[in-house]
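[1] Predicted coordinates and the sequence they were generated for:
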Amino acid sequence: MNLSNSYSELPGNFYAHVQTAPAPKPHLLAWNEDLARHLDLDELTQDRAHLARIFSGSEPLPGGVTIAIAYAGHQFGNFVPQLGDGRAALIAEAISPVDGRAYDIQLKGSGLTPFSRNGDGKSPLGPVIREYLVSEAMYRLGVPTTRSLAAVASGGRVMRDRVHPGGVLTRVAASHLRVGTFEYFAARNDRDALQSLADYAMARHYPEAVAAERPLLAFFSAVVAAQARLVAHWMALGFIHGVMNTDNTAISGETLDYGPCAFMDEFHIDKVFSSIDHRGRYAYGRQAHMAQWNLARLAECLMLLDGTVDEYEALLSAFQGDFEARYAALMCRKLGFPEPIEEHQELVTAWLQRLQNEQLDYTQSFRQLASRLDANDPPLFDDFEARWLQQIDRQPGGREQAARIMATSNPRFIPRNHQVERAIQAAYEDDLSIFNELQQVLSAPFQEHPGLEHYALPPEKHERVLATFCGT
């Protein structure tokens, strides 16, 4: 195993060495063999008891160095100068033999760190199951994301609103560098540390920026583009992150943190799921705006080193146009159009308005619309359907091409809130059947899964999940 931890080679104020807490009775619930192979961790796969000990924090991962990373963050607009890994430990960095890239391996829920504040450093099992399912679903849906390598039941108990069984998730990320990491050193006016962090981030994620005439400006421009791409993917899937604080904004452009997140059932532009988002700061339709706000905080940090307000504002202003272009392209493909020309974008707007007015299920409605390409019975979507088919028939490839595009742009299965909650509650009773079936359908979300079709259905009224919660 080619393991190290390059972040631990940075100055000591970047992190703290930690000792993870042994789990009382660790039991492996899930092991991601495909990801393990990608990280060259195959030799661990055969011994599940050993896996449970390592990825619960009970034993070290050979070759790694265990640290908790320091960072700050704007949480719902309020700046907190010190946050850090309060219940997480970065245990190693793996160099993939497949792509040659470095990947962080981090435990979540592995015990106290110097950044735990008043927390216990533990995680209930529910958030472990949620993040495992949702992060891997996002990966299969083509969204830049952190991934899940292992889910372990710790055998212990965690007190939140009530007593919950404990768990530990192993998260894999391109890195755990955040906007909040830069804010941590900017708040202390530690320009040497800030420059070291920027150099590390550029070398790891955007090496082309190192050779640019103005490296920090090139770096910022690359991060802006990565965030525009990410949020466009979220929006096209009907995904709501729920807690887009700067400490959850990854420099790599990956989706980071699956706490109070959710996929919409019925569509509404102002939909909120997070139980702590009382004013809708991170509502579905505000996600692009908030990503740009977070990027402005990064610009403020980098300006301490190089560049003017005008230079960073010019780069930041590119976010909206980039996001809109990417979102338009994704949405037009969801309607079967290969290119986002103006008349197709007008149809997207009309379609979303119809979904909202009639409170239709976001994911299922696109699949139903696709079924109209070869239907002979009366239309399901009235005048909109007629207008849409006219434009489909006018484009090269017609309905056949549109069917191919829609089949690969509109998932049949998403991690629906009520099914994730069912999996969590069943796991609390030592029943992993729903968890395992959800893993199966979400591993191939565009395909049919005979016998498991019910996982594609929206919730009944009594099954609706109206709020999601953070596991801290």
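    Received it, and whenever you're ready, just let me know what you need.
[2] hey, let's count contacts and neighbours off CA atoms from now on
    Noted.
[3] Go ahead and measure how far stretch 447-462 is from the middle of the chain.
    23 Å (CA atoms, centre = their mean, to the nearest Å).
[4] my bad, stretch 143-161
    Averaging C-alpha positions (CA atoms, centre = their mean) puts stretch 143-161 15 Å from its chain's average.
[5] May I see the buried residues of that stretch?
    143-154, 156-158 (16 or more other CA atoms under 10 Å).
[6] Looking at those residues, which are in strands?
    In this view, the buried residues of stretch 143-161 that belong to strands under DSSP state E are 147-154, 156-158.
[7] Can you name the residues in contact with the helix or strand containing Gly321?
    Element membership for Gly321, per DSSP states H and E: helix 318-334. Contacts with helix 318-334, where a contact means CA atoms under 8 Å, 6 or more residues apart in numbering, come from 224-225, 228-229, 231-233, 235-236, 288, 292, 338-340, 344-345, 348, 366, 405-406, 409-410.
[8] now do 7 Å
    224-225, 228-229, 232, 236, 292, 338-340, 344-345, 348, 405-406, 409-410 (CA atoms under 7 Å, 6 or more residues apart in numbering).
[9] On the C-terminal side of that helix, identify the next helix or strand.
    According to DSSP H and E, the helix or strand after helix 318-334 is helix 342-358.
[10] tell me what that next one is packed against?
    Judged by 3 or more CA pairs under 7 Å, 6 or more residues apart in numbering; DSSP states H and E, helix 342-358 is in contact with helix 318-334.
[11] Would you mind getting the angle between the helix it packs on and helix 342-358?
    80 degrees (axes from the mean of the first three to the mean of the last three CA atoms, to 10 degrees).
[12] one step back: which among the contacts of helix 318-334 count as buried?
    With burial judged by 16+ other CA under 10 Å, the buried subset of those is 224-225, 228-229, 232, 236, 292, 338, 340, 344-345, 348, 405-406, 409-410.
[13] putting a second one here so we can go through both:
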Amino acid sequence: MSTLEQLRFDNTYARLPPGFGARVEPRALSNTRLVSANPSALRLLGLTPEEARRPEFLEAMGGGRPLPGMEPFAMVYAGHQFGVYVPRLGDGRAMLLGEVRAPSGEKWDLHLKGGGPTPFSRGGDGRAVLRSSIREYLCGEAMHGLGIPTTRALCLLGSDAPVYREEVETGAMIVRMAPSHVRFGTFEFFHYTEQHVHVARLADHVIDAHFPHLSGAPERHVRFYAEVVERTARLVAQWQAVGFAHGVMNTDNMSILGLTLDYGPFGFLDEFEPGFICNHSDHRGRYAFDQQPRIALWNLACLGEALLTLISEDDARAALATFEPSFSAHFLTRMRAKLGLAESKEEDRALVCDLFALMAEARVDYTRFFRALSRVDAVAEMFPDRARFQAWAERYRARLTAEGSVDLERQARMERVNPRYVLRNWMAQDAITQAQRGDFSQVERLLAALEDPFTERSEHAELMREPPSWGRHLVVSCSS
């Protein structure tokens, strides 16, 4: 028996009471082929790249022949989309294949995206296209490489089958992995349908599985909510520090575990633009880069309302009140690290804010600037008004001197936290264009580079260059 066939499934979510979703049967695409298998994700399940190349792997992950123990299940949820409550969403083009207990003891959801219609498809075909599947496959690993909590991807499957979106595209599937795919919107569904017993059942399920230190505690629901607030504050601080815009922060796209969930129209900053909008459907800039902390807090308030049969309004307000100080503290800690500061001083906030004002005015490339800042004299040429930047640089040097900073040590610290590579939209589009011609090599090259974005390698030198003219100011559709 192969390692694949020995995977141990422990499908706790499918064992929840009726009403949490629906059992489904995935539908394989015609002529399905393996585009890429993620070696580091395979290892988490005790699998090897050789195992992923076997026909049995393709059949199991692509919906052709489920493994023994799999119980495909579509999860129901609701959500506030662009601020408007939608009462019933659910896994319309995704399904939980099963929950795998890895050799390490960790538990992983295997979540197939693009496996055909479910009861929650709302008339859709339940499919995904190659374009968006490549973006999600690569970005999950890019975020993981950056140390940001995220869903990950086990494999990417392609097909010649046509899928109809804004134009005819080819179908694809992605198997993503996470400890849980429960969302803020999962709680909202049960709250607004007045299934308050299920709100409690869901909360206790999540607590027992993912917050075991709270299991059975009298105040477990209050403490659970407070921890979700903290995790979300920390996550969004990490997004802001690395220059990541999610693009569609609906409550159904917010993970109860504080993971980056659902990669649709995301974008990493090229030029530093605080109001950067990466989603061309976001006409009013609700989910612009600089609005993400505010929207995270709004979404947490929606979650708090969904928990009001378990916690009091006063407790919910008290937990929400911790978001802004927590976010600010995490963000400033991240920015100190990006600046190579080893100590915390009161003037650091002003130093960061003034730098951002200069960067926004000069539209400086965010990632390239911070990577080069370890040698501060090397970045002055990025600013048309060099005198203003040099005035800031003198304050920065004085700040370093005040804490006795040693240049070589500081430079090494900064290079460990300021990436050389992020998944810019032009990089993803380049890989998509080649893949649509049948060449998947750029997908593999990007996967290798983004797995360790802090280490410079000569074979990835082109990923550090400025975006090509065609790749500037790309925005992405929600269509996938």
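    That came through, no problem. Here the structure is a predicted model, which is why all the values come from computation and not from measurement.
[14] hmm, back to that, mind listing what's buried in the helix holding Gly321 of structure 1?
    For helix 318-334 of structure 1, a neighbour-count test (16+ other CA under 10 Å) marks 319-320, 322-324, 326-334 as buried.
[15] That one vs structure 2, mean deviation?
    On superposition with structure 2, the mean distance recorded for helix 318-334 of structure 1 (mean CA distance after the TM-score superposition for structure 1) is 0.4 Å.
[16] Go through the ones in strands among the buried residues of stretch 143-161 of structure 1 and say which is closest to Leu256 of structure 1.
    Arg147 (9.2 Å; CA to CA).
[17] so that closest one touches Val172, yeah?
    Yes - here Arg147 of structure 1 lies in contact with Val172, judged by CA atoms under 7 Å, at a distance of 5.1 Å.
[18] Show me the strands in the stretch 151-300 of structure 2, by range?
    Along the stretch 151-300 of structure 2, the stretches classed as strands by DSSP state E, counting those that start in this stretch are 152-164, 168-178, 244-245, 267-268.
[19] In structure 2, point out the residues matching the longest helix along structure 1.
    In structure 1, taking DSSP state H as the definition, the longest helix is helix 215-237. Using TM-score structural alignment, helix 215-237 of structure 1 lines up with residues 220-242 of structure 2.
[20] Look up the average distance of the matching stretch to its aligned counterpart in structure 1.
    Relative to structure 1, stretch 220-242 of structure 2 is 0.6 Å off (mean CA distance after the TM-score superposition for structure 1).
[21] hang on, the earlier thing: what comes into contact with the longest helix of structure 1?
    Against helix 215-237 of structure 1 from outside (CA under 7 Å, 6+ apart): 143-144, 202, 206, 209, 212, 240, 251, 253-254, 287-288, 291, 295, 302, 306, 315-316, 319, 322-323, 326-327, 330-331.
[22] likewise stretch 244-260 of structure 1?
    72-76, 127, 131, 144-146, 174, 176-180, 205, 223, 226-227, 230, 242-243, 273-274, 282, 294, 468-471.
[23] do you know how far the residue nearest to the spatial centre of structure 2 is from Thr232 of structure 2?
    The centre of structure 2 sits closest to Thr260, judged by CA atoms, centre = their mean, with a distance of 2.8 Å. Using CA to CA, to the nearest Å, Thr260 of structure 2 is found at 9 Å from Thr232 of structure 2.
[24] And Leu47 of structure 2, by the same measure?
    To Thr232 of structure 2, Leu47 of structure 2 is 31 Å away according to CA to CA.
[25] Pick out whichever of these two has more residues nearby.
    Thr232 (27 against 18; other CA atoms under 10 Å).
[26] The alignment partner in structure 2 of Phe446 of structure 1: what secondary structure?
    For Phe446 of structure 1, the aligned position in structure 2 is occupied by Phe454, per TM-score structural alignment. Phe454 of structure 2 falls in the coil class when you classify it by DSSP: H, G, I helix; E, B strand; the rest coil.
[27] From what I see, Phe454 of structure 2 and Met414 are in contact.
    No - with contacts counted by CA under 7 Å, Phe454 of structure 2 stays clear of Met414, the gap being 9.8 Å.
[28] gap between the match of helix 215-237 of structure 1 and the chain center?
    14 Å.
[29] try stretch 266-284 of structure 1
    17 Å.
[30] rewinding a little: ok, the buried ones among the contacts of helix 318-334 of structure 1 vs Asp265 of structure 1, which is closest?
    When these are compared against Asp265 of structure 1 (criterion: CA to CA), the nearest one is Ala236, at 13.3 Å.
[31] any idea how far that closest one lies from Gly142 of structure 1?
    Distance from Ala236 of structure 1 to Gly142 of structure 1, by CA to CA: 11 Å.
[32] the helices in the stretch 51-200 of structure 2, which residues?
    55-61, 130-145, 184-192, 196-210 (DSSP state H, counting those that start in this stretch).
[33] possible to save those as TSV with mean neighbour count and distance to Val24 of structure 2?
    Listed next are the helices of the stretch 51-200 of structure 2 as TSV, based on neighbours: other CA atoms under 10 Å; distance: least, CA to CA, whole Å:
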stretch	mean neighbour count	distance to Val24 of structure 2
helix 55-61	19	15
helix 130-145	24	21
helix 184-192	25	18
helix 196-210	17	21
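[34] closest to Gly116 of structure 2 out of those?
    Nearest of the helices of the stretch 51-200 of structure 2 (CA to CA): helix 55-61, 13.1 Å.
[35] Tell me the counterpart residues of that closest one in structure 1, please.
    Helix 55-61 of structure 2 corresponds to residues 49-55 of structure 1 when matched by TM-score structural alignment.
[36] Fine, thanks again, bye for now.
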